[in-house]
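In: coords below, sequence missing:
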């Protein structure tokens, strides 16, 4: 687990996450509630997020920017988009998954519902 100070999105510092030697998978958790919000409000380490995504802190955290950060970090072998509690958030999760080169699922862990997405 890797803390994001309760925010739905995160850009990792260069030294994190610490992945144990021999690990074969890393699952990146993305909070769908961050989509549509300004990066400065939705992301832990917004300056790093903007550096990786090529955006400004006031820009909206759209799926394409989140995909840029995920690709630039190269940390994930799979992505779980949590908090996709509405049809609109699920649609944004699908848009994110189309831009990834790793498998992704989305849904709501609270509701116990997950949907496999492309990727």
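Out: Okay, I see it. Keep in mind that this is a model prediction, so the values were computed, not measured.

In: C-alpha only now, for contacts and for neighbours.
Out: Fine.

In: Next, the residue nearest the centre of the chain: secondary structure please.
Out: Compute the mean C-alpha point of the chain, and by CA atoms, centre = their mean the closest residue is residue 30, 3.3 Å away. Each residue gets one of three states, and residue 30 gets strand by DSSP: H, G, I helix; E, B strand; the rest coil.

In: take a look at this one as well, against the first:
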């Protein structure tokens, strides 16, 4: 069964998935979603399949390269494959990458009880949080901010270290996996100030037992991708 890496949170999930693909050349990779995702078509992937049959998807996965697949959804997005088809794909692929959350393009997120939508037997969960939230009002930076009672009462509260940590801790709890199966990426450390802020947060999260990095997927894609994939990029 192919290992499955799920990506949740906010502030760069799809970018993270796109950055992983060049590091998987020669492997049989399925890129999909349990929620909704804008499809990654060639040249980012080898092939894009919409509403594939099981024979078509499995045949595609027998050829090296990344296949992006899902069911047709609104606004040009893809939605989740049927569970049985995803399981069949895991028996054929070397690795499955799955976007398992949505954040309406905001850098942070809180979750309803039915979120995130991790596939069964997820091997690793990458939590992404966007440092661009720092200093913004929670109402403008946090998807579903009103799930936090104080933030609902004070939507102009500026995001700082404690607010970012709260979102990350809430996301880690929502995913339900032990820290050893979780990677936390503090993305959007694109300036000296945001890099310093991210490094301080990463130190705190590392002390809690998480594998955490602060960095920029725009500037450090290769190094961050290697860290995300370490130990999971080969079929068991």
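Out: Arrived safely. No experiment lies behind these values; they were computed from the predicted model shown.

In: And the TM-score between them?
Out: Comparison of the two superposed chains (TM-score structural alignment, normalised by the length of the first structure) gives a TM-score of 0.81, and 113 aligned residues with a CA RMSD of 2.1 Å.

In: Counterpart of the residue nearest to the centre of the first structure over in the second structure?
Out: In the superposition onto the second structure, residue 30 of the first structure corresponds to residue 129 when matched by TM-score structural alignment.

In: Pretty sure its match sits against residue 9.
Out: Yes: under the criterion of CA atoms under 8 Å, residue 129 of the second structure lies in contact with residue 9, with a separation of 6.1 Å.

In: so how far is residue 101 of the second structure from the residue located most distally from the centre of the second structure?
Out: Checked against the mean C-alpha position of the second structure, the extreme residue using CA atoms, centre = their mean is residue 153, at a distance of 29.3 Å. In this structure, residue 153 of the second structure and residue 101 of the second structure are 25 Å apart, going by CA to CA, to the nearest Å.

In: how long is stretch 35-42 of the first structure from one end to the other?
Out: One end of stretch 35-42 of the first structure sits 8 Å from the other (CA to CA).

In: just to revisit the earlier point, OK, contacts around the residue nearest to the centre of the first structure?
Out: Going by CA atoms under 8 Å, 6 or more residues apart in numbering, residue 30 of the first structure touches 8, 9, 10, 79, 80, 81, 82.

In: Alignment lookup: the fifth one to the second structure.
Out: Applying TM-score structural alignment, one finds that residue 80 of the first structure aligns to residue 185 in the second structure.

In: same thing with residue 94 of the first structure?
Out: Using TM-score structural alignment, residue 94 of the first structure lines up with residue 199 in the second structure.

In: Spell out which helix or strand contains its match, please.
Out: helix 192-207 (DSSP states H and E).

In: Measure the mean distance from the helix or strand following that helix to the first structure post-superposition.
Out: Sequence-wise, the next helix or strand beyond helix 192-207 of the second structure is strand 211-214, with elements assigned using DSSP H and E. Per the superposition on the first structure, strand 211-214 of the second structure and its aligned residues are separated by 1.3 Å on average (mean CA distance after the TM-score superposition for the first structure).

In: Sweet, I'm off.
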